[in-house]
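Participant: okay, sequence plus prediction incoming.
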Amino acid sequence: MEQKIFHLNDEVEMKKPHPCGTNHWKIIRMGADIRIKCMGCQHSVMIPRKEFAKKLKKILVSHSE
């Protein structure tokens, strides 16, 4: 399986939408866990990196270093 590469401040699309109706998120913290912020309602969620990679659909805006 292809490894997905993502960076801090990337805007991503997740497989399932947030309850507010959007599935557009921004990565705001990276480490063993990844914190993402909903671009619709500004709610943030922290999930394990492995789970994040599994739920990621595509990278919309890349801010590679």
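Facilitator: In hand now; what should we look at?
Participant: use CA for all of it now, contacts and neighbours both
Facilitator: Fine.
Participant: quick check, Cys41 in contact with Pro19.
Facilitator: No. The pair Cys41 / Pro19 is not scored as a contact, 9.5 Å apart, by Cα atoms under 8 Å.
Participant: which one of these two has more residues nearby?
Facilitator: Legend: neighbour count by other Cα atoms under 10 Å for Cys41 and Pro19, higher for Cys41 (12 against 9).
Participant: and here's the other structure:
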Amino acid sequence: MDVQVGDVLEMKKPHPCGCNLFLVTRVGMDFKIRCQKCGHLVMVPRLKVERNIKRIHREPQP
């Protein structure tokens, strides 16, 4: 799966605050993602993130 830094991931399950949108800040064996509502940073293994992605929102590049 092609996930890049700066992408916004819409996940299947929401964060406890109720938001299911996360900004990707680091990519590697683990993803560092930031909740778009409360700003909480979470480090999650790549496999778990890739299984739970519903949609990837990407900025159009000029």
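Facilitator: It's in. Everything quoted here is computed from the prediction, not taken from an experiment.
Participant: in structure 2, which spans are strands?
Facilitator: Listed in chain order, the strands of structure 2 (DSSP state E) span 8-11, 21-26, 30-35, 41-45, 53-57.
Participant: can you tell me what Ile53 of structure 2 aligns to in structure 1?
Facilitator: By TM-score structural alignment, Ile53 of structure 2 lines up with Leu56 in structure 1.
Participant: might you report the residue contacts of the residue nearest to that match when sequence neighbours are not counted?
Facilitator: Ranked by Cα to Cα, 6 or more residues apart in numbering and with sequence neighbours excluded, the top spatial neighbour of Leu56 of structure 1 is Met14, at 4.7 Å. By Cα atoms under 8 Å, 6 or more residues apart in numbering, the contact list for Met14 of structure 1 reads Asn23, His24, Trp25, Lys55, Leu56, Lys57, Lys58.
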